[in-house]
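In: Provided below are the primary sequence and the corresponding predicted coordinates.
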Amino acid sequence: MALGKAATTALDGVLAHPVHVEANIGVGLPGIQIVGMADTGISEARSRIRTAVSNSTLPWPKTKIIVSMAPASLPKSGAHFDLPIALAILTAGLTEQEEELGGFGLSGDIVRRLETTLFLGELGLDGTVRPVPGVIPALLAAQNHGFESLVIPPGNAAEAALVPDMPVYVARTLADAFGWACGRRLLPRAGSLAQPTRPEAGPAPCMSDIAGQHAAKHAAEVAAAGGHHLLMLGPPGAGKSMIAARLPSILPPLTTEQSLEATAIHSIAGSPGRVVEAAPFVAPHSSITRASLLGGGSGRPRPGAVSLAHHGVLFLDEASEVAAGALDGLRAPLEEGEVRLVRSRREVVYPARFQLVLAANPCRCAAEDPARCTCTPGQRQAYLSNLSGPLRDRLDMVLRLSGRSAQLHADGEETSAAIADRVAAARERSRARWQAAGLQVHTNAGMPSALLRRRFPAEDDAMELLRAYLATGELSQRGVDRTLKLSWTLADLAGQDRPTIEHVSSALDLRGDAVREEVAA
């Protein structure tokens, strides 16, 4: 009997846990048996792995093979197990050959390299190593659990380059990976193969494309500067979708940490190898289900739209058509910045700190003037009834757009670049303020409310105004907190050190309580 080992990881949300793969060659009929809570996809990979080994002109054992993956209690899924399983079997074959020749097993260098390296990769039938999801979580797991290096497919080199502190090698074929493990070949570093992100084709949408609607564009600037949630109501053609689509153009680039988190989520969701450098913009159709919005699915739950929009914008157009249950599912992520999915006595957590933008018509006939509305009172009342009161209370701004605010020509309109400069300056002020206070907060909207009231209030007369609104019931406690956060954003845009009563008054106007009452009526 001969034993071979290799190491890889199993994904659990955006976390990766080390998995030790052992292959034993013993007496019995030829075949592979895989144990250790592996899913159907891993079990079905047996023929693919054997064919890849044969086409790589590497020796395949002609007896019974048992592959065990520990810890056995951890669910395992994904094609990235192909490469470590193949390497464990091949090293077991080497051990068997040495035993037949009277040797004492593999050399210490080979054993150490296999035990201190994580291997990830899907095998093609010709032995090529294909990109897989979850490389960044694997890198972080390697750092946390004492592994010295990783071997990954070339298609994952760009995302692996985001974590520069860990030696990451690229194997184009199974033969390359096996030769490196045996000390016979050298593998290139991922950093030398990482290609820069290609810009998207065509000109990016710009705020200067929108003629007029200056109040709405100002609200979008405030939302971008503070990461605030926004609901836009207005007739078709007023510019709601155009403003939302151009919101990413005025957001600052992602930091290295943010890019790392966003890239990891998109990789797990099925886009391995793609590096997310700009704020994501996710705009699902209004027929989206709760599982697609929040995440889920059988087996290993997949991240939903809220997680794909992490550190970016989630835009729900025609919000009146989105199922009420799906919209209510947004309440917890908006407060906590993450989604918790419970599956088979396991809890999977995906980050979901996104900026929510909703757009809707005022009613089904979409008449801007109520006098011209052809809807019945019941239809008009029920049109936005899917927006529950608790969800509306979590929106920082509610804005009504008018078709009369549009203009014929967009000549002289401010560009996204000019607005983005002001947004970046405001964010830098807020970041420096929260960092000086020892807080890892990227936006004013993400500031903990209790600390904001206690340590960062507005000026005294401004706080008295908020206290009066709270006492009369015009604002809830959450409404006060969100108004205060909005006031800080207005102060940052104005370059002032503390919100004044003018900033609080402007924040109350942007909250649009009168429009909220119309929606709730």
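Out: Arrived safely, thanks for sending.
In: going forward, measure contacts between C-alpha atoms and count neighbours the same way
Out: Will do.
In: Ala262 versus Ile243, what's the distance?
Out: Here the criterion is CA to CA, to the nearest Å. By it, Ile243 lies 23 Å from Ala262.
In: let's bring in a second one:
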Amino acid sequence: MAPTPSGPNPLPTGSNLAAEVDSRASFVTFTSDECRLVAVTAHPGPARSFMVTDAAGHHHHEIRDRAYAAIKNSGLSLPTGGARIRMSSTAAGLTGTAADLAVAAAALGAAGYLPDGSMLRVALIGELGLDGTVRPVRNVAAMVAAAVAHNRRTVIVAAENALDAATVPGAHIFTVGSLSELVSWARITTLPGLQEPEFEHNLTHRVGEVPADVAHALFAVEVAAAGGHHLYLAGSDDTPVRLLASMLAAILPDLEEDAGRESADLHAAAGIAVPESSIIRIPPMQAPHHSATMTDIFGSRRQPGAISLAHHGVLLLADAAAFVPVIHRSLRQVLDSGIVRLGGPHGSISYPARTQLAAISRPCTCTCDDEVHRRQQTERLHLLQPVVDVRATVSSTALAGVVLRLVHAATRVAAARRKATERWVRHGWRTNAQVELYRTHLAPPGLDPSATASLDALRQDRTISNSAYARSLSLAWTVSDLHGADMPNAEDVTAATALYLGAEAPSELVHSRSEEKP
């Protein structure tokens, strides 16, 4: 049996308090005479323990209890080997509840939920509810000013504190409503090339102000993530097309324990360091260069390749047309089966490869005016099209205001995946993309014929094939899941068909989905 799945992560997964992991955060405490910046660090503790202490070694049980309950009730886990969270201030300077969010962040970083180092230059100010919600605190403007004075320009607060916090010059204010949103925020804002929006963009930027093609592409990424569908984005180098494709992995839900262990096993088989807990939390992403060989992509008898290292995550082909045709053909087979099978004179071996494809098409940048060369690139892209479910084109260069949208999208994606799992789990499937294509219309009690009338007409006119029909229905289930419906309606089917064909989905649908709150 092949080693189990997953792969290296461009957003490094924090090991369980391993020496190389920097699980640090900071907050500001307010006293009667001053505001202090307090560093919070995670250290190994006694097995299965969770302690919060200050610089003098005194225990803070109330902070510990709130953080513990918030983490557990958010469906997250503490470091399995035990953790001691240490605050750099003494008890006299630790008043109020503003430390809660930073303490939880340090613990989550140690447990592998946050990208390594993502909180180093961030101040977190907020109280935690026992259900994992982030609550406002008093005197937040003074605390933010102290954070900025200590070179912590990025400050995370509760939504109710945002307006007061934004009065501080030089502060980049972000809001999170829960610990789950904090995890999503950390993964999204650490994507290379994503600029942190200013406060006014983050809180007041409306969907209508985002270029239509960017809004459509974000919707396409969200649908692909929610249903496990393969994604194809087209755009030139001056557009954020690669960043948008990278966001697919950033908004995927955390890996469940079994999947996380499979991912860690594949890491280990490839000689890559794994967390001490042998569980990888962040869905992996692999982005091989177009010069990669068959062995680089598919592996060998010695170790798995990129597509297996992206098991339960994303395989990003940043310049899909530049890969040699044999890789495209092999990818189609592996993406359909979810398994890499390698043969040879000494026997065969197989590796898991249940990964999502994110392929990017960019215009040829060579200086030659060779029609044959352009035709070859087009033919290579066509080799992948049979497995692609979601298509979008990006021409705008603006990305302002997308962080908050994506944080909310990550919450919707997780809820949609749970809904799909409940529907299909008795058949052995967990996402809509895994469902055998001929079964997409069979989920009880069956789709209303009026909902699929437009799609039926396209198939009857032979505008789309039977396979395209089934893939569009699969997408319709995902669009439906994203807004919590029990089954797709005509609007969902229209949007899904547009995503499959690469046309823009109805603007009112894209806007309403993007503006929904988690």
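Out: The structure has been received and is ready for your questions. Fair warning: this is a prediction, and the values are worked out from it, not measured in the lab.
In: quick one: TM-score?
Out: Here the TM-score for the pair of chains, by TM-score structural alignment, normalised by the length of the second structure, is 0.56; 316 aligned residues with a CA RMSD of 3.0 Å.
In: Among Ile243 and Ala262 of the first structure, which residue is more densely surrounded?
Out: Counting neighbours by other CA atoms under 10 Å for Ile243 of the first structure and for Ala262 shows that Ala262 has the greater number, 26 against 21.
In: Which helix or which strand is home to that one?
Out: Per DSSP states H and E: Ala262 of the first structure is located in helix 256-268.
In: and the helix or strand following that helix, which stretch of the second structure?
Out: Using DSSP H and E, the helix or strand that follows helix 256-268 of the first structure in sequence is strand 281-282. Alignment of strand 281-282 of the first structure against the second structure: residues 285-286, by TM-score structural alignment.
In: quick one: that stretch to the first structure mean distance?
Out: Compared with the first structure after fitting, stretch 285-286 of the second structure deviates on average by 0.8 Å (mean CA distance after the TM-score superposition for the first structure).
In: Look through the second structure and tell me its longest helix.
Out: The helix that spans the most residues within the second structure, counting by DSSP state H, is helix 402-424.
In: any residues touching the helix or strand containing Pro390 of the first structure, and which ones?
Out: In the assignment (DSSP H and E), Pro390 of the first structure maps to helix 389-393. Residues outside helix 389-393 of the first structure that contact it (CA atoms under 8 Å, 6 or more residues apart in numbering): Leu327, Asp328, Leu330, Arg331, Arg478, Gly479, Arg516, Ala520.
In: burial measure for Ala410 of the first structure, as a count.
Out: Ala410 of the first structure - counted by other CA under 10 Å - has 14 other residues nearby.
In: For the aligned partner of Leu455 of the second structure in the first structure, which residues are in contact?
Out: Mapped onto the first structure by TM-score structural alignment, Leu455 of the second structure lines up with Leu466. By CA under 8 Å, 6+ apart, Leu466 of the first structure lies in contact with Val480, Val504.
In: For the stretch 201-350 of the second structure, which segments are assigned as helices?
Out: According to DSSP state H, counting those that start in this stretch, the stretch 201-350 of the second structure carries its helices in the segments 212-227, 241-250, 257-269, 294-298, 306-309, 325-337.
In: sorry, that was for the stretch 401-518 of the second structure
Out: 402-424, 453-460, 466-482, 490-501, 507-515.
In: so which of the ones you listed gets nearest Leu114 of the second structure?
Out: helix 402-424 (13.8 Å; CA to CA).
In: List just the nearest of the contacts of helix 389-393 of the first structure to Gly295 of the first structure.
Out: Leu330 (11.3 Å).
In: if I look at the closest one, how far off is Gly13 of the first structure?
Out: 19 Å.
In: rewinding a little: can I get the helices of the stretch 201-350 of the second structure in CSV with distance to Ala392 of the second structure?
Out: CSV is the format used below for these (distance: least, CA to CA, whole Å):
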stretch, distance to Ala392 of the second structure
helix 212-227, 6
helix 241-250, 10
helix 257-269, 29
helix 294-298, 25
helix 306-309, 23
helix 325-337, 20
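In: Which of the ones you listed has the highest mean neighbour count?
Out: helix 306-309 (a mean of 34; mean count of other CA atoms under 10 Å).
In: ok, average deviation of that one from the first structure?
Out: In this overlay with the first structure, the average offset of helix 306-309 of the second structure from its partner residues is 0.7 Å by mean CA distance after the TM-score superposition for the first structure.
In: by contact count, what packs against that helix?
Out: With contacts defined as 3 or more CA pairs under 8 Å, 6 or more residues apart in numbering; DSSP states H and E, helix 306-309 of the second structure has these neighbours: helix 257-269, strand 285-286, helix 294-298.
In: what's Val322 of the first structure in contact with, if anything?
Out: Ser286, Ser287, Ile288, Asn386.
In: So which of those is surrounded by the most neighbours?
Out: In these, the most neighbours by other CA under 10 Å go to Asn386, 18 neighbours.
In: Now that residue: closest residue in space, sequence neighbours ignored.
Out: Counting by CA to CA, 6 or more residues apart in numbering, Ala324 is the residue found nearest to Asn386 of the first structure once chain neighbours are left out, at 4.4 Å.
In: hmm, back to that, gap between the match of Leu455 of the second structure and Arg482 of the first structure?
Out: Distance from Leu466 of the first structure to Arg482 of the first structure, by CA to CA: 11 Å.
In: Could you do Ser344 of the first structure as well?
Out: Taking CA to CA, one finds Ser344 of the first structure at 37 Å from Arg482 of the first structure.
In: Comparing the two, which residue is more hemmed in?
Out: Neighbours per residue, other CA under 10 Å: of Ser344 of the first structure and Arg482, the larger number sits with Arg482, 26 against 7.
In: For the stretch 51-200 of the second structure, which segments count as helices?
Out: With DSSP H, counting those that start in this stretch, the ranges of helices along the stretch 51-200 of the second structure come out as 61-73, 100-110, 140-149, 162-165, 179-189, 199-204.
In: Now do the buried residues in the longest one.
Out: What that stands for is helix 61-73 of the second structure. Of all the residues in helix 61-73 of the second structure, those buried under the rule 16 or more other CA atoms under 10 Å are Ile63, Arg64, Asp65, Arg66, Ala67, Tyr68, Ala70, Ile71, Asn73.
In: winner for burial among the helices of the stretch 401-518 of the second structure?
Out: The most buried one of the helices of the stretch 401-518 of the second structure (mean count of other CA under 10 Å) is helix 466-482, showing a mean of 25.
In: and that one, which stretch of the first structure?
Out: Using TM-score structural alignment, the partner range for helix 466-482 of the second structure is residues 477-493.
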